[in-house]
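**Q** please find the sequence and the predicted model below.
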Amino acid sequence: MNLMPRCFALFGILAMSATAMAQNDNTYRSDDGLLIIRSAGTGYTPSGPAPDFAQLDTNGDGSIDSSEAAGYRLLANDYRMADSNHDGKVSRREYERWVALP
């Protein structure tokens, strides 16, 4: 039994899968190193612009904590990235910077 054709077919399938997955990679560099995020997508498509900062800052303290961020699915997903100074809350400036990301 010749396994070579099967091995080549399997290798081809794996190579195509890796190429498809690479199209969904986001790479970020920081002082701590390199972060690669692979996403298969959520099937969620946002409609319209991001909510105003004041809508999410429900307690009016001038920042969005993680429980407030849960009110906007995209921010909840990116919360740790949006909190660029890693103080556990997203300031207005951090939120505006995050909203402006492509």
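**A** That came through fine. Residues are numbered from 1 along each chain as shown.

**Q** switch to C-alpha atoms for all contacts and neighbour counts from now on
**A** Fine.

**Q** where's residue 6, which helix or strand?
**A** Assigned by DSSP states H and E, residue 6 belongs to helix 4-22.

**Q** report the buried residues of that helix.
**A** By 16 or more other Cα atoms under 10 Å, helix 4-22 has no buried positions at all.

**Q** ditto for stretch 78-98
**A** Within stretch 78-98, the residues that qualify as buried by neighbour count (16+ other Cα under 10 Å) are 79-80, 82-84, 89-92, 94-95, 98.

**Q** what separation is there between residue 61 and residue 93?
**A** Separation of residue 61 from residue 93 (Cα to Cα, to the nearest Å): 14 Å.

**Q** okay, among the buried residues of stretch 78-98, which ones form the most distant pair?
**A** Greatest spatial distance among the buried residues of stretch 78-98 (Cα to Cα): 80 and 92, at 14.8 Å.

**Q** for comparison:
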Amino acid sequence: MSKHKHDSTVLLIAIPFITLMAFASLAVAQDAMQSKQFQADTGPVTVTWSQPATLPNAADYQVKISDLDRNGDGRISRNEVPVGHALASEFKLVDRNHDGFITAAELANWH
């Protein structure tokens, strides 16, 4: 690959990454920021990241069977989990015996 094509490829990758990092830094201004600097062929590269001080869905992980059990059978089916709830994306993981329902014991192991 010629030097010019290599430089163009680096720019095509770097510009979206830099733009993403700029927007991400605005979104997480309240969080603990961390940085690490690396030396690349094109010069120094600084990567900045953060982790939220609190999880936006932390309350999802404190859920009880009674909070979601709409039909009163003492267990949670996939249909009873609201869209966007942490349990919706982790249902298969929590349902240890893969019967399609989450029991109190399975939920306790998830917390």
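**A** Perfect, thanks for sending it. All values derive from a computational prediction rather than experimental measurement.

**Q** distance between the helix or strand just after the helix holding residue 6 of the first structure and the chain's centre?
**A** On the C-terminal side of helix 4-22 of the first structure, the closest following helix or strand by DSSP H and E is strand 25-30. Taking Cα atoms, centre = their mean, to the nearest Å, the mean C-alpha location of strand 25-30 of the first structure is offset from the chain mean by 10 Å.

**Q** tell me the angle of the next helix-or-strand element following strand 25-30 of the first structure relative to helix 4-22?
**A** The helix or strand immediately downstream of strand 25-30 of the first structure is strand 33-38, counting by DSSP H and E. If you take axes from the mean of the first three to the mean of the last three Cα atoms, to 10 degrees, strand 33-38 of the first structure sits at 110 degrees to helix 4-22.

**Q** just checking, what packs against strand 33-38 of the first structure?
**A** strand 25-30 (3 or more Cα pairs under 8 Å, 6 or more residues apart in numbering; DSSP states H and E).

**Q** how about the strand it packs on, aligned to which bit of the second structure?
**A** Across the second structure, nothing matches strand 25-30 of the first structure (TM-score structural alignment).

**Q** against which helices or strands is the helix holding residue 6 of the first structure packed?
**A** Helix 4-22 of the first structure packs on no helix or strand, going by 3+ Cα pairs under 8 Å, 6+ apart.

**Q** which residue in the first structure aligns with residue 46 of the second structure?
**A** So residue 46 of the second structure corresponds to nothing, using TM-score structural alignment.

**Q** cool, residue 101 of the second structure as well?
**A** Looks like residue 101 of the second structure aligns to residue 89 there (TM-score structural alignment).

**Q** ok, now residue 81 of the second structure?
**A** Using TM-score structural alignment, residue 81 of the second structure sits opposite residue 69 in the first structure.

**Q** perfect, that will be all.
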